[in-house]
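Undergrad: what would the 3D arrangement of this be:
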Amino acid sequence: MLERLQYVKQRFDEISDLIIQPDVISDQKRYVQLTQEYKGLKDLMEKREELINLTANIEEANEIISDGSDAEMVEMAKMQLDEAKERMPQLDDEIKFLLIPKDEEDAKNVMVEIRAGTGGDEASIFAGDLFRMYTKYCESRNWRTSVVDISEGTSGGFKEVIFEVTGEDVYGTLKFEAGVHRVQRVPQTETQGRVHTSAATVMVLPEAEEFDVQIDMNDVRVDFFCSSGPGGQSVNTTKSAVRLTHIPTGLVAQCQDQKSQHKNKDKAFTVLRSRLYEKELAVKQAEDAVKRTSQVSSGDRSAKIRTYNYSQGRVTDHRIGLDVFDMDGVMNGKIQKFIDELQLVNNTEKLKESEVF
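TA: All right, here's what the predicted structure looks like:
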């Protein structure tokens, strides 16, 4: 293990030197990639240091026990040896998981798009519930959320809501939330107390930087229009809302959240870049899916991934068969258990495939 980590240390030392070089700092794309790699390797270096110390403690304890001349020292050495041997397997597993190659998109911020599906007004209300769930979760992680575009439902909630999430390792955390979320409950609009099934689709797009996706402005049609919905006196009076249409692909992005036309245009371009980037990423994920069948694939947006059964107070993730009986907690953003289990399954699959061990 230490021999393997020595190669990692050489790369860590190399990157440590590179990220302070002026020519690297001036190359934004390369600098961002190297700093992200540096951060990941830094965690490994801390584990390497702990492994070196544990190995030294075991050797020292064995020497004292072999000598046997001081009974008190031997007793302390045995305790030290037991502690080190207990920690070693855990540390070994932690290092193995850190050695699994990470997807380069995992460190990116994201655009989350929630759309009401089947179920009419109840689907829109459920989309609103999911939006609240995710914003509460992001708040618990100290991530910043910012609404980009909203289309409100006729009885509450949203037909569609798009929001940006910025923070640390956002895409790597939220990417498995993509898919169809289904709810089973008595709708607010139901008068006879019957349980209905409705759905909403969640898309999680890694936010693309300008250097990730090059957009030719000749390929983009820009339309300005009046905002709708909440927004004060400027609504329906000034053309501050912006709609972008990428002619080659037909992809459309719009933003009307800001009063400034310029800010709305910038946000709309961020959404457009992310959708174009996700389109390329979907092709890559499809190619990867040919090589392996992952039960927690983040690529299929039409897959039913989770059911929220209100009458039983149960939330079920169908990919890993996990039931959580805490509906109120989940809808208030307590979804970390699902995320932890999904990441564990995904990392275990990667570990089996890797040739590291």
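Undergrad: okay, CA-based contacts and neighbour counts for the rest of this
TA: Fine.
Undergrad: chain center to the lengthiest helix in the chain: distance?
TA: Ranked by number of residues, the top helix in the chain under DSSP state H is helix 28-67. Helix 28-67 sits 26 Å away from the centroid of its parent chain (Cα atoms, centre = their mean, to the nearest Å).
Undergrad: quick check: next helix or strand after that helix?
TA: Under the assignment DSSP states H and E, the closest C-terminal helix or strand after helix 28-67 is helix 71-99.
Undergrad: what's the angle from the longest helix of the chain to helix 71-99?
TA: Interaxial angle of helix 28-67 relative to helix 71-99 (axes from the mean of the first three to the mean of the last three Cα atoms, to 10 degrees): 150 degrees.
Undergrad: mind listing what's buried along helix 28-67?
TA: For helix 28-67, burial by neighbour count (16 or more other Cα atoms under 10 Å) applies to 31, 34, 36-38, 40-41, 44-45, 47-48, 51, 54-55, 57-58, 61-62, 64-65.
Undergrad: would you do the same for the sequence below? I want to compare the two.
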Amino acid sequence: MSNKELETKIIDYLKKLEKNEIPSQISSKKKNLLLADKKEYEKLDQEQKDYQELSQEANQEEQNLFLTEIKELEEKKEQLINKIKEQLMEEEGTKQNIVLEIRPGTGGTEAGLFARDLYRMYYKFAESKGWKIEMVESKVDNEGNFTFVSFLVKGKEAFNWLRNEAGVHRVQRVPQTENKGRIHTSTASVVVLPEAQDVALNIRPQDLKIDTYSSGGPGGQHANKTASAVRITHIPTKIVATSQDGRDQRVNKERALFVLKTRLLEKLQTEKAKEVGSLRSSMIGTAERSEKIRTYNYPQNRITDHRLGISWNKLNFIMEGDLEELCQKLIDYEVEKKINLIEKKIREFQEGVDYVFAGETHKDSEKAPPIIIGDKEEKNSGYFVGYTLRSFDILSLRLKKALRETLAKQAEMLLSLDFQ
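TA: Reported below is the predicted structural model:
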């Protein structure tokens, strides 16, 4: 899909959202921001059309002026569309900052070298964006290559730009230690964890075990007065986060708690995605992901993103942090996929309705219980109703109590249907 086609698709989606023709899966605040941007886009688009119409009857000098205005308006529209894309991809319950973790995979020493190269690539990209990088934890082998590295990326839209880096990265090149010039293949896995908002998590102080130790190796709690490294364990889930690269214990404690929250949020998101079978599960990075998302071919100076099916013959520049074009293509790809999914859900709803009783789906209306519109907890009523519930993950198998604008329309339609 071309940029122009995606642009049209996005605006069409926002028009449907404005008219309440589709179920809203976003907060009212986010919806209002999107619709305000849509209104601004339409204003710019109309101005552009007016100038194009005027230029047809203008003299050469006037045409040049109009063409300049048209070009400037096109640039403003493009900037606005990019802003809308970022808003569409923004996760509810997360902030903009992230924790990025890199682990060498297959390939031995060469995999450790590749992990180091990936860290450098992200570091350079972050610098170009004006983001701040803070090391959380790093482990190196005897040759100085990473066996693990975890670092914070703080800055505007860091999560949206880097969220699609999660997965297995593959490198093909001739190692420095290879005497016969043979190409070796190695891998490294990247995990992207968005910063969690405190309101999204309920962490009780009594559920945390905090240990301090010297950075040279783990020790007991308060092993010695100079211990600065911190390890925090969330007792209920047994999730552990450590930080040892900070200058003092306070800084390391803050960073370890930050990482712990992101890992807890990832766990919650993964569980939710599994529960509802959402497409979002494919966007949550985990170290166990086996699919290779990208190949870095050094002999041919080529990088290929397998999700996009696109290659760039400028690997040397990309490894120096020139990631913007690639990341933007991935954002466009995810926006298109998200809108296509919403349209698919709408079609499924229009084609049929399912009854749900005690967790079971019934196609036969005679066997199903009466329809209840509203939020009926299972423990109180034992039944609830949904329309293609398995598709609308935002409902989590029950209609929300407050049927906001869009859901109210769908509820009325549901009651008026003549079931066969």
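Undergrad: would you pull the TM-score for this pair?
TA: The TM-score (TM-score structural alignment, normalised by the length of structure 1) is 0.73; 314 aligned residues with a Cα RMSD of 4.1 Å.
Undergrad: and the aligned residue in structure 1 for residue 147 of structure 2, what element?
TA: Matched across to structure 1, residue 147 of structure 2 falls on residue 159, judged by TM-score structural alignment. If you go by DSSP H and E, residue 159 of structure 1 is part of strand 158-166.
Undergrad: also residue 232 of structure 2?
TA: Residue 232 of structure 2 belongs to strand 229-234 when assigned by DSSP H and E.
Undergrad: structure 1: matching residues for that strand?
TA: By TM-score structural alignment, strand 229-234 of structure 2 lines up with residues 241-246 in structure 1.
Undergrad: give me the residues contacting that stretch.
TA: For stretch 241-246 of structure 1, the surrounding residues in contact (Cα atoms under 8 Å, 6 or more residues apart in numbering) are 219-227, 251-259, 261, 264-265, 268-269, 272.
Undergrad: how much does it stray from structure 2?
TA: When structure 2 is superposed, stretch 241-246 of structure 1 averages 0.9 Å from its matched positions, counting by mean Cα distance after the TM-score superposition for structure 1.
Undergrad: flag every buried residue along that stretch.
TA: So for stretch 241-246 of structure 1, counting by 16+ other Cα under 10 Å, buried means 241, 242, 243, 244, 245, 246.
Undergrad: my guess is residue 114 of structure 1 meets residue 201, correct?
TA: Yes: under the criterion of Cα atoms under 8 Å, residue 114 of structure 1 makes contact with residue 201 at 5.7 Å.
Undergrad: buried ones among the contacts of stretch 241-246 of structure 1?
TA: 220, 224, 227, 252-259, 261, 264-265, 268-269, 272.
Undergrad: now, these that are in helices?
TA: Going by DSSP H, the helices hold 261, 264, 265, 268, 269, 272 from these.
Undergrad: map the second one onto structure 2.
TA: Read it as residue 264 of structure 1. Residue 264 of structure 1 maps onto residue 252 in structure 2, by TM-score structural alignment.
Undergrad: hang on, residue 342 of structure 1 packs against residue 298?
TA: No: Residue 342 of structure 1 lies out of contact with residue 298 (Cα under 8 Å); the separation is 10.4 Å.
Undergrad: helices of the stretch 251-357 of structure 1, residue ranges please.
TA: Counting by DSSP state H, counting those that start in this stretch, one finds helices in the stretch 251-357 of structure 1 at the ranges 261-291, 327-331, 336-353.
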